[in-house]
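**Q** For reference, the sequence and a predicted model appear below.
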Amino acid sequence: MNETPQPMADFAVGDRVRLTTPPPYLKTADTMPMLRPPDLVQLGEEGTIVDRRPGGYWGVKFERGTFLIDSQYIEAMPTHLDNS
C-alpha cells in the first residue's frame, strides 16, 4: 500500500473557520465530552478556533457552544480586508 496521508489543515488558535460539511454528530469540548446532534451548528456557520486536540480535532467556539470538530469538516475563513 502506497497511500499518502492527507495533509492536516493548518489552523491556529483565534482563526475564524466555517463548517463546510456536517459531521454525523457533535462532541462538546467539555472536560467530560458529550455527543450532541449535528443540527446545533448549521452548514456554513462561522466559529473561532479555541484550541488544538489530538487526532486532527480542533476546539471550535460556535454560537451554540464549543465543539470538537475534525479538520475535514471545517475550512479557514479568508483573512483579507476589503477597503471598499
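**A** Arrived safely. Residues are numbered from 1 along each chain as shown.

**Q** Going by C-alpha atoms from here, please, whenever you check contacts or count neighbours.
**A** Noted.

**Q** Assign Q72 to helix, strand or coil.
**A** Going by DSSP: H, G, I helix; E, B strand; the rest coil, the secondary structure assigned to Q72 is helix.

**Q** distance of it from P38?
**A** Q72 is 15 Å from P38, where distance means Cα to Cα, to the nearest Å.

**Q** What of P7?
**A** Separation of P7 from P38 (Cα to Cα): 25 Å.

**Q** Now do the strands in this structure.
**A** 16-19, 26-28, 35-36, 46-53, 57-62, 65-70, 74-76 (DSSP state E).

**Q** let's bring in a second model and compare:
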Amino acid sequence: MSKEFAIGSKVRVVALPPYVKTADPMPMLRPPDVIRIGEEGVVFDRRPGGYWGVRFARGAFLMESQYIDSVESPQAENSSQ
C-alpha cells in the first residue's frame, strides 16, 4: 500500500532510491546524490505508477512513496481542527 500526500504538503526523504528521475516532460535518470536523506521538499504533482512530483532545493524529481514521508505531524493536524 502506498502512502498518500496532499498537493502542497511538505515531505522528507527517508531513504535514497538507486537513482532518481527528474520531473521534466522527458524524465532523465540522475544519481541519488542530488538529494540527501532528511532533505525536505514540497509535493506538486501525482503521477501514474505510484510516483509523486516533489520540488527540492536542487530541482524537481519523481519520488516513490516508499522513499518519502510527511513532515506534518498528526498531532498538529488534529489540534488545528
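**A** That came through fine. Please read these numbers as outputs of a predicted model, since none were measured by experiment.

**Q** care to give me the TM-score?
**A** Taking TM-score structural alignment, normalised by the length of structure 2 as the basis, the two superposed chains have a TM-score of 0.88; 75 aligned residues with a Cα RMSD of 1.2 Å.

**Q** related to what we said a few turns ago, please produce TSV containing the strands of structure 1, extended by mean neighbour count.
**A** Formatted as TSV, those follow (neighbours: other Cα atoms under 10 Å):
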stretch	mean neighbour count
strand 16-19	21
strand 26-28	19
strand 35-36	12
strand 46-53	19
strand 57-62	22
strand 65-70	20
strand 74-76	21
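
**Q** ok, and the closest non-adjacent residue to the residue positioned nearest the centre of structure 2?
**A** The centroid of structure 2 falls nearest to V54 when counting by Cα atoms, centre = their mean (4.4 Å). Nearest residue to V54 of structure 2, sequence neighbours excluded (Cα to Cα, 6 or more residues apart in numbering): V43, at 4.4 Å.

**Q** With Y25 of structure 1 instead?
**A** P38 (4.6 Å).

**Q** burial count for the one you found?
**A** For P38 of structure 1, the neighbour count with other Cα atoms under 10 Å is 14.

**Q** To which residue of structure 2 is it aligned?
**A** Aligned against structure 2 by TM-score structural alignment, P38 of structure 1 finds its counterpart in P32.

**Q** Am I right that that match is in contact with Y19?
**A** Yes. When contacts are counted by Cα atoms under 8 Å, P32 of structure 2 is listed as touching Y19 (4.8 Å).
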